[in-house]
Each structure stands twice: as structure tokens, then as C-alpha cells.
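**Student:** Model the following, please.
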Amino acid sequence: MAGAYLIGLIVMAVSMFISWRLRSKFNEYSQVGLSIGLSGKEIAEKMLRDNGIYDVRVISVEGQLTDHYNPADKTVNLSNDVYYGRSVAAAAVAAHECGHAVQHATAYTWLQFRSSMVPFLSIASSWMQWIILAGIFLLNTTPIPLAIGVALFAVTTVFSFVTLPVEYDASNRALAWIQRTGVANNREYDMAADALKWAARTYVVAAIGSLATLLYYVSLLMGGRRND
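**Tutor:** The predicted model follows:
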């Protein structure tokens, strides 16, 4: 159990470092203007058109790093800094989110699998922590509630690992498009690739953190069963 705590602390420290590094990279590349002069919105619309996608809207949303693609209503949602920005960072983020739209349009397997898990996870996440908490309190009486909570958490861990190929593939599609179309010069391309690399690492750490937490709950469950 002490090992699980140590792993958790290490993952937390790494996560904090990567989050800090990601924000510093995006702040740095947000100050570098894209030589072609296009905004994030224009980059997104161009990438969608170049991939033959005309039924996806590009809209702005509040917040920072809130950018995402919504397959339910087919919208590329860009934060204001990305939507209106004409920087390397804005181009990288906009192209990445359009990478998800391309995945959707081409029925990318991992995205379909991930999307199929969302309805269950949205329901499970509302109850999971309460079930785990109750399971911990009742562990000396019965292991069943904690076992159910662990099973639900295991699904969220699988989801976090399924997210990895989805995110990396979206970045690869974005960078390939940027390079192919020449919307960024070599220096700007390297910056965009660097920014997306750090963004992807946040998902890696999140997946590892989820796995570490799952193993901790499993150790609690196994310990409780041995005490029966």
C-alpha cells in the first residue's frame, strides 16, 4: 500500500510538471505569429475543407485550453485565444481539433470505441466515487460495494488509455496537414510539433495516474478480502 502512495505522489509531481511545461510552451508559441497570417478559425476551416468536410462548424468557447471536438453536434470548439489568435500555438491547437473531425469523418476505430464508452462513463462517474467511498467504509463487513466501485473505475482507466491513440493520431494528422499544405514554415512547424507533443503527454500522465489509483483501490480490496 505504501508503494501505491509513492507511485501516486510521483505521478502527481510529473503531472504538475507537464501541465506547467505545457502552459509555458503554449504561452511561448502564442507570442510567435504565424507567417501565413491565418487565425485559428481560418486554419480550422481550411483543414476541414481540405479533407472534404463541410458539415462541421467551427465555434468559439470560453476558457483557456478548453478546445475540443464534439462529435455529437459536429463542432470544432476553440477557446477565444485560439479562435481569434494568429499564432503558431493557435494553428497547432486548431489543426489538432480538426484532426478529431477527420477521425470522425473517416470512422477512425479508436475514436468510435472511445465515443461508445462515453454514455456509460457519464452515468458511472456520477456514482463511482460514492460507491468507492461506501465500499471503503463497509470493507470490513462486505467487499461487494468496493468491488463494484473498482470495476467502474477500471472502465474509466480503460477509457483513459483508449484516449491515447485518439489524441496522438489527431496530432499526427494535424502535423501532416500543416507540413503538406505549407501553412507553416519549418521553424513554425517544429514549434507546433513541440506544443502538441507536450499536450499529448498530459494524456499519458492522466492514464498512468488512473492506473495507479486503480491499483491502489485493488490493493484495498484484496487487503480487505484477506482480512475476512
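
**Student:** switch to C-alpha atoms for all contacts and neighbour counts from now on
**Tutor:** Fine.

**Student:** where's the residue nearest the centre of the chain relative to Val14, distance?
**Tutor:** Nearest to the mean C-alpha position of the chain, by CA atoms, centre = their mean, lies Tyr203 at 5.2 Å. From Tyr203 over to Val14 the distance is 12 Å, taken as CA to CA, to the nearest Å.

**Student:** helices and strands around the longest helix seen in the chain, which ones?
**Tutor:** What stands out as the longest helix in the chain, according to DSSP state H, is helix 186-226. Packing contacts for helix 186-226, counted by 3 or more CA pairs under 8 Å, 6 or more residues apart in numbering; DSSP states H and E, involve helix 2-29, helix 88-105, helix 144-181.

**Student:** Another sequence for comparison is provided below:
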Amino acid sequence: MGIWILLIGIGIISMIVQSRFKNKFKKYSEMPLTSGMSGADIAKKMLNDNGIYDVNVISVEGQLTDHYNPSDRTVNLSPEVYHGRSVAAAAVSAHECGHAVQHAKAYTWLQFRSAMVPMVNVASKIVSFTLMIGVMLAIFSNNLFLLQIGVGALAVTTVFSFVTLPVEFDASNRALAWLNTANITHNTEEHDGAKDALKWAAMTYVVAALSALVTLLYYASMLLGRRD
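**Tutor:** As a prediction, this is how the structure comes out:
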């Protein structure tokens, strides 16, 4: 019963955080950047300032689809960020370049996260099926094998969620420090806006990690209860 309350609570918090993040992004997307630079301009400058010349900055379709791809060394920015000349565009583009800087400097947590990707890809594909069928088998035949696999797969994805946290926080810290020293955010209002936007983006990762942990505890308790 306690875990169910936690799951419901985390679900409510997740919706609040997601809504808050979208509202913050919208707010700072409407705040013009004094420098007048676009997200693409900012990304290219941050990469060059860090001595990175083999990473391409490209535009990808969608909203909030911004990401860094270490496999093909590209900073992928959504149209709103790529062409945008706002505080939000500056914050997001610099954050994604923060991941490129991590890659170039062999940041430990990013390396660990990248090493986990193949395992996580497999776990993500099987976790829903193994848990759903595993629970049914456990209830009706007391066969726990598939449920054990499901819990194991869920554990892998949960660990991945927590490993992601220092990677995201570090990328934001690198972004904010560079925006300040490069004089991209010219005044306190712009710097505080970029910091606020990235804070709420990071909160979505925190809530996702906590949700994954509570879900893991739920299925793990079910598995342990069936063993007794």
C-alpha cells in the first residue's frame, strides 16, 4: 500500500514538474537575447571556444528534441532552439554542447553512461513484456523466472536513470559557466533565466529517476513476497 502511495505521489509530482518546465521554456523562449545570437551560433561558438572542431551542429524536427549524439558527434537542436535568439535557446544549445565538451574531455560519468547504452537498449525492449507476463505467471502458477528477468531489466534501466543525473547536471554547469564567461548572457536577468530553465529541465530527470526507483521497489517487493 505504501509503495502505491509513492507511485501516485511521484506521478503527480512528475506532471507538475513537466508542466512547470514547459511553462519556463515558453517564458524564456519569449525573452530575447541581448547578443542577438541564434542557438546554432551559440553552439558553434561554445564548441570552438572549447577546441572542438569535429562536432557538427544540426537542426532536427520536433519540439524539445535537442540532444548530443556521441556516436556521430552531432549536436542536434530543435528548430525553435537552432533558429531561436532567446534565453531559452541559448541555455539549451549550450547545455547540449556541454555534453560534447564532456565527451571531448572523457568525463567519467558520460563514459559510464555510454557504456551502459547497449545493455539499456535490450532491457528497455523486454522490461514491459517480462514484467506483465511475469506477474501473471507468478500469480497463477507461482513461476517466478520471467518476473525475475523483468525485475533485472528494470534494475538496469533504473541505474541508467541515476547515472544520467550527474551527466545532466554537469552539462548544465558547464553551459552556465561558459555563457557567463563568453558574455552570451549579458545581464543578470538573462543569466538567471538560463539557470532557471536548465534547473527545471534537470528536475524532469530527477523525477524520472525517482519514479523508476519506486517502480523497481514495487516489483522487487512483489518478487520477494512470492518467494516467501
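
**Student:** circling back to that earlier point, what sits against the counterpart of the residue nearest to the centre of structure 1 in structure 2?
**Tutor:** Alignment note: Tyr203 of structure 1 maps to Tyr205 in structure 2; criterion TM-score structural alignment. Contact analysis of Tyr205 of structure 2 by CA atoms under 8 Å, 6 or more residues apart in numbering lists Ser161, Thr164, Leu165.

**Student:** Recalculate using a threshold of 10 Å.
**Tutor:** If you count contacts by CA atoms under 10 Å, 6 or more residues apart in numbering, Tyr205 of structure 2 has them with Ser14, Val17, Ser161, Phe162, Thr164, Leu165, Glu168, Phe169, Ser211.

**Student:** neighbours around the residue nearest to the fourth one when sequence neighbours are not counted, how many?
**Tutor:** Right, the one you point to is Phe162 of structure 2. Distances taken as CA to CA, 6 or more residues apart in numbering put Ala209 closest to Phe162 of structure 2, at 5.7 Å, once the chain neighbours are dropped. For Ala209 of structure 2, the count of nearby residues is 21 (other CA atoms under 10 Å).

**Student:** Please tell me how far the residue of structure 2 positioned farthest from its centre sits from Ala220 of structure 2.
**Tutor:** What lies farthest from the middle of structure 2 is Ser141; by CA atoms, centre = their mean that is 39.0 Å. According to CA to CA, Ser141 of structure 2 stands 18 Å off from Ala220 of structure 2.

**Student:** How about Leu6 of structure 2?
**Tutor:** From Leu6 of structure 2 to Ala220 of structure 2 the distance is 15 Å (CA to CA).

**Student:** Comparing these two, which residue is more hemmed in?
**Tutor:** Ala220 (19 against 16).

**Student:** Give the aligned equivalent of the more buried one in structure 1.
**Tutor:** Checking TM-score structural alignment: Ala220 of structure 2 goes with Val218.

**Student:** Go ahead and report the secondary structure state at the closest residue to Cys98 of structure 1 other than its chain neighbours.
**Tutor:** Spatial nearest neighbour of Cys98 of structure 1, chain neighbours left out: Ala44 (6.1 Å); criterion: CA to CA, 6+ apart. Of the three states, Ala44 of structure 1 takes helix according to DSSP: H, G, I helix; E, B strand; the rest coil.

**Student:** cool, and Val76 of structure 1?
**Tutor:** strand.

**Student:** neighbours around it, how many?
**Tutor:** 28.

**Student:** cool, Ile36 of structure 1 as well?
**Tutor:** So Ile36 of structure 1, with other CA under 10 Å, has 12 neighbours.

**Student:** number of nearby residues for the closest residue to it other than its chain neighbours?
**Tutor:** In space, and not counting its chain neighbours, Ile36 of structure 1 is closest to Val183: 6.2 Å by CA to CA, 6+ apart. Neighbourhood size, Val183 of structure 1 [other CA under 10 Å]: 19.

**Student:** cool, and Gln64 of structure 1?
**Tutor:** So Gln64 of structure 1, with other CA under 10 Å, has 12 neighbours.

**Student:** Could I get the contacting residues of it?
**Tutor:** Arg23, Leu78, Ser79, Asn80, Asp81, Val82.

**Student:** rerun that using 6 Å as the cut-off
**Tutor:** Ser79 (CA atoms under 6 Å, 6 or more residues apart in numbering).

**Student:** What does it correspond to in structure 2?
**Tutor:** Per TM-score structural alignment, Gln64 of structure 1 is aligned with Gln63.
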